[in-house]
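Trainee: next one to model:
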Amino acid sequence: MRNPAMLRRGLVGVAAAAAVLAAYLVITPSSEVPPSSAATQLADQRAATAPDDVAVDVVHAFYRSLQAKDIEAFAALWTPDAVYRVPVTPEGAPGQTVGRDAIVSSLREFFALFGDTRFTWQPEPMSDPQRAMATWTLDIQLRTGGTYQNRGVAIFQLKDGKISDFTEYFDTAAFLNAFGRA
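Mentor: Reported below is the predicted structural model:
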């Protein structure tokens, strides 16, 4: 039977070595890492499992269509049976909309209220190549006067290169300030 104190010291040593290796991998430029190193093996493994860019491309197309208020381009991004989820909603607002036609119809109603529309977004691939997330901000001049400014995060699930499930979290107080009670 092993001595527990020695086992702990051994585990601490392994953890320290792993931390040093991780720091080395993070701060050493790839041109300075010898080809046979663990860093090269890790980079090769990441490249082999890196998410496909399709999901990130869809995120970019999604926000470009919103910024341009291009309803046809927006509609083309969704599967017919897509689900749009907003888990945290103002009282009385639906928590989800099902089907491309219903999603597009809802957005069309909002587009009628929007003047100048500015979005910023930052997509992030996920380990599943059919998923991506994005953080976003928006600044919209409302045709009825005033502005709507908000920020949030969205999670995109794709099926055959189209959005099949979309979950969005945003500042509901900002929404209510711009549009009143649902």
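Trainee: contacts, neighbours, all on C-alpha from now
Mentor: Fine.
Trainee: quick one, strands of the chain?
Mentor: 78-85, 96-98, 114-125, 131-142, 147-159, 162-170 (DSSP state E).
Trainee: this one as well, want them side by side:
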Amino acid sequence: MPTATSPADLFRHSLRLLLDKDIPAWTALWAEDGVMRFPFAPAGRPRRLEGREAIAAYMRPYPDHIDLHDFPDLRIHRTTDPGTIVAEMRGVGRLVKSGAPFDMTYVAVVTVEDGRITEYRDYWNPLALQEPGADFTGSSR
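Mentor: Coordinates of the predicted model:
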């Protein structure tokens, strides 16, 4: 992505890559020292991933767990920091292992510098992990 890409455009592109299950290209959108945070992660799940390689390792198996079909209801809000956006969205699809429907609501706070994601705070409902067949994170246990 060129460095002139807005945070909102970069984020929309990242969602298309997730739908295409192109995790290497999604990871390439990150700064080398990017940080991904999961503030509501339950015990035993990572709360912070540091560096593009750690994020890549976490996300690599994601398509093996979730078959994403769409991100409906996407709303992107600008903040007073031109490099930071807040995105509200739903991710819908199915859980690969069980075939059960997947429907998760997210709020993400994303910071972009020089055309790369430097920080991504992913706010989601950890109670969904307690549902049968819902072991869908790329956690490296």
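Trainee: drop the TM-score for these two in here.
Mentor: With the length set by TM-score structural alignment, normalised by the length of structure 2, the two chains reach a TM-score of 0.83; 131 aligned residues with a CA RMSD of 2.1 Å.
Trainee: now the strands of structure 1 in TSV, with distance to residue 64 of structure 1?
Mentor: Shown next, in TSV, are the strands of structure 1 (distance: least, CA to CA, whole Å):
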stretch	distance to residue 64 of structure 1
strand 78-85	14
strand 96-98	21
strand 114-125	8
strand 131-142	12
strand 147-159	15
strand 162-170	15
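Trainee: among those strands, which is nearest residue 39 of structure 1?
Mentor: Nearest to residue 39 of structure 1 among the strands of structure 1 is strand 114-125; the distance by CA to CA comes to 21.6 Å.
Trainee: buried ones in that closest one?
Mentor: By neighbour count with 16 or more other CA atoms under 10 Å, strand 114-125 of structure 1 contains the buried residues 114, 117-119, 121, 123-125.
Trainee: of all the strands of structure 1, which one is nearest residue 8 of structure 1?
Mentor: strand 114-125 (37.4 Å).
Trainee: just checking, what packs against that closest one?
Mentor: Using 3 or more CA pairs under 8 Å, 6 or more residues apart in numbering; DSSP states H and E as the contact test, the elements touching strand 114-125 of structure 1 are helix 54-68, strand 131-142.
Trainee: mind listing what the residue nearest the centre of structure 2 touches?
Mentor: Closest residue to the average C-alpha location of structure 2: residue 122 at 6.6 Å, with CA atoms, centre = their mean. For residue 122 of structure 2, the contact set (CA atoms under 8 Å, 6 or more residues apart in numbering) comprises 36-39, 106-109.
Trainee: if we go to 7 Å?
Mentor: Contacts for residue 122 of structure 2 were tallied using CA atoms under 7 Å, 6 or more residues apart in numbering; they are 37-38, 106-109.
Trainee: leaving out the residues flanking it, which one is nearest to the aligned residue in structure 1 for it?
Mentor: Superposed on structure 1 with TM-score structural alignment, residue 122 of structure 2 falls opposite residue 168. Spatial nearest neighbour of residue 168 of structure 1, chain neighbours left out: residue 154 (4.3 Å); criterion: CA to CA, 6 or more residues apart in numbering.
Trainee: now do residue 80 of structure 1
Mentor: residue 100 (4.9 Å).
Trainee: next one: residue 90 of structure 1
Mentor: residue 172 (6.1 Å).
Trainee: correct me, but that neighbour touches residue 87?
Mentor: No: Residue 172 of structure 1 lies out of contact with residue 87 (CA atoms under 7 Å); the separation is 10.9 Å.
Trainee: so between the two, which is more surrounded?
Mentor: The neighbour count for residue 172 of structure 1 versus residue 87, taken as other CA atoms under 10 Å, is higher for residue 172 (16 against 13).
Trainee: what about that one, distance to residue 96 of structure 1?
Mentor: In this view, residue 172 of structure 1 and residue 96 of structure 1 are 15 Å apart by CA to CA, to the nearest Å.
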